[in-house]
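In: Compute the structure for the input listed below.
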Amino acid sequence: MPELPEVETTRRGIEPHILGRRISRLTVRDSRLRWPVPPELPEQVQDQKILATHRRSKYLLIELERGVLIVHLGMSGSVRVLLDDPTPGKHDHIDVELDNGIRLRYNDPRRFGAWLYTEAPIEEHELIAHLGPEPLTEAFSAEYLFQKSRKRKTKIKTFLMDARIVVGVGNIYANEALYLSGIYPHKPTGRLTRKESERLVANVKQVLALAINEGGTTLRDFVGGDGKPGYFAQSLNVYGRSGLPCRRCETTIREFRTSNRGTFFCPTCQPR
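Out: Predicted coordinates:
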């Protein structure tokens, strides 16, 4: 599933090609996404100029003159920049044609993404309003995390992946940050110490920043805006490495399920 670094990589990839351009036409080939594409969307965005691109959590936001396009990549979506007009494939559901001949093509085999539009303040949109702070900002601090963790009984990994606490720390990056912090993934959140909060916040920021710089994580379905896969998978310490030796201590990496997601950890580096 595309996570925060993959979405940020996509945003950075498409931005130079679309800023300042006008939307000539938006074509919807299949509107059956996670939320149906509004039938009025092509008319709403036509002839509008693209002013900026943003990312909020895992949402790609394309700011127009009168509103904002809200794009979510879902489980398998990608947005690519095309300089020509190749024949659309089976899963190429949406095209955004620009006034310079460039087009954005949205591909989503599982159709679990979204293309929505709002002219209301974006921070008030129902998908955005409840979200916690961005992990790479000062709002996500050790003190913030420590205070939020008080009296919580949930597992720390589950807590870290709660978008109401902090956005964008998906499964891969939660596993990696907990490993680097030496914290057992099922440690009760309320037992998190201030020192652990400091390490965890620092490592969340480090892991996400590195993943963005390396273009995201190479997963089966993800490619960036230029059609190329990310390379962060080569740097993973525990995720997807069950049965392999820990890079630090050579203890065998173990895996169990947390809320139906794979949890990977080193029993020596992350003691109970």
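In: For the rest of this, base every contact and every neighbour count on C-alpha atoms.
Out: OK.
In: And the strands in the stretch 101-250 of the chain?
Out: Using DSSP state E, counting those that start in this stretch, the strands found in the stretch 101-250 of the chain span residues 103-107, 114-118.
In: tell me the most buried of the ones you listed?
Out: strand 103-107 (a mean of 22; mean count of other C-alpha atoms under 10 Å).
In: Tell me which residues are up against that one.
Out: 77-85, 91-97 (C-alpha atoms under 8 Å, 6 or more residues apart in numbering).
In: still on that earlier bit, would you turn the strands of the stretch 101-250 of the chain into a markdown table with distance to residue 135?
Out: Converted to a markdown table, the strands of the stretch 101-250 of the chain look like this (distance: least, C-alpha to C-alpha, whole Å):
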| stretch | distance to residue 135 |
| --- | --- |
| strand 103-107 | 27 |
| strand 114-118 | 23 |
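In: of all those, which lies closest to residue 68?
Out: Minimum separation from residue 68 across those (C-alpha to C-alpha) falls at strand 114-118, 5.5 Å.
In: Second input sequence below; structure requested for side-by-side comparison:
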Amino acid sequence: MPELPEVENIVSYIRNILLNRIILYTVIKNDNLRWRVPFEIKQLFNVRVFNVYRRGKYIILKLYSGYIIIHLGMTGSFRLLFNKSNFGKHDCLDLIIDSGIIIRYSDCRKFGFWLWFNKEDKDFFLNKLGPEPLSKNFNCNYLYNLTRLKKLSIKSFLMNSRFVVGIGNIYANESLFKSGIMPTRLSMDINFDECVTLVNSIKKILLIAIKYNGTTIKNFKQIDGKPGEFAKYLKVYGRRNKLCKKCNNLLIYIRQNQRSSFFCKFCQN
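Out: As a prediction, this is how the structure comes out:
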């Protein structure tokens, strides 16, 4: 599933294509995503895009009459077309832009979604989310105070969007390794100094991942078709039965809440 760095790169790319442009109309090939594509999106006609931004893993298009909120699910992706072409097996919809560019959305597993909101409903939908991990609101005091109240593993805490957004499985694993913290530790047992280290590690990992256009493990590709290059720099994620790059001992793999966790029992405690 695309996480914050992957979505940030996609948003940066399509912002340059869409900002202050006109969506002439949409073409729907398959609206059977996680939820049906709303009527308002199907009927778009000559509407200007005033902003393109990210909140957590959501891509948000601000239009004159409302907001489109997009989630890529497990396998959602965009690509640019410069001429009309037939839809492929997994293609779902096109945004036809006044510049002559077509933005095509594809999703082979159909877990992504496109939703339509007015401002009030959009705010209600997004206000349930925790702070952005790269913002000033996500700091050691915030993390320490909130973890005192939560009796769950620190990895599960980091992946809960009510507490902090955008930190998916890849970056939770990597940030905990960089911090020297076991993913199975209870969040309420993480001390203040560890919270300082963990916050700094999360921010550094995410910024480096953004720099390298995210992480491609299987499906993720940038809009230009290139893979995310941060996979070259992974220290633990996906390295089952391999040696720790720091201490040369065998990495441990377990399942936590149906997700893969990778760690070093010598470098993390």
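In: TM value for the aligned chains?
Out: The TM-score (TM-score structural alignment, normalised by the length of structure 2) is 0.97; 269 aligned residues with a C-alpha RMSD of 1.2 Å.
In: how many neighbours does residue 120 of structure 2 have?
Out: Residues near residue 120 of structure 2, counting by other C-alpha atoms under 10 Å, number 9.
In: ignore the last one, residue 260 of structure 1
Out: 7.
In: Against residue 169 of structure 2, how distant is the aligned partner of it in structure 2?
Out: By TM-score structural alignment, residue 260 of structure 1 lines up with residue 258 in structure 2. Using C-alpha to C-alpha, to the nearest Å, residue 258 of structure 2 is found at 11 Å from residue 169 of structure 2.
In: before we move on, what about residue 24 of structure 2?
Out: For residue 24 of structure 2 relative to residue 169 of structure 2 (C-alpha to C-alpha), the value is 38 Å.
In: Mind checking which of the two has more residues around it?
Out: residue 169 (20 against 16).
In: give me the number of residues near residue 128 of structure 2?
Out: Neighbours of residue 128 of structure 2 (other C-alpha under 10 Å): 11.
In: my guess is it meets residue 160, correct?
Out: No - with contacts counted by C-alpha atoms under 8 Å, residue 128 of structure 2 stays clear of residue 160, the gap being 11.3 Å.
In: Contact partners for the match of residue 260 of structure 1?
Out: Applying C-alpha under 8 Å, 6+ apart, no residues qualify as near residue 258 of structure 2.
In: Do a quick rundown of the helices in structure 1.
Out: Using DSSP state H, the helices assigned to structure 1 run over residues 4-18, 41-45, 142-149, 156-160, 171-181, 194-213.
In: Which residue range of structure 2 does the fifth one align onto?
Out: Residues 169-179 of structure 2 are where helix 171-181 of structure 1 aligns, taking TM-score structural alignment as the criterion.
In: Tell me which two of the contacts of strand 103-107 of structure 1 sit farthest apart.
Out: Top of the distance list for those (C-alpha to C-alpha): 77 and 84, 20.4 Å.
In: higher neighbour count, these two?
Out: Counted by other C-alpha under 10 Å, residue 77 of structure 1 and residue 84 do not tie: residue 77 has more neighbours, with 24 against 9.
In: in terms of contact, does that one touch residue 221 like I think?
Out: Yes - taking contacts as C-alpha under 8 Å, residue 77 of structure 1 lies within contact range of residue 221: 7.5 Å.
In: Tell me how far stretch 207-223 of structure 1 lies from the chain's centre.
Out: Averaging C-alpha positions (C-alpha atoms, centre = their mean, to the nearest Å) puts stretch 207-223 of structure 1 10 Å from its chain's average.
In: All set, thanks.
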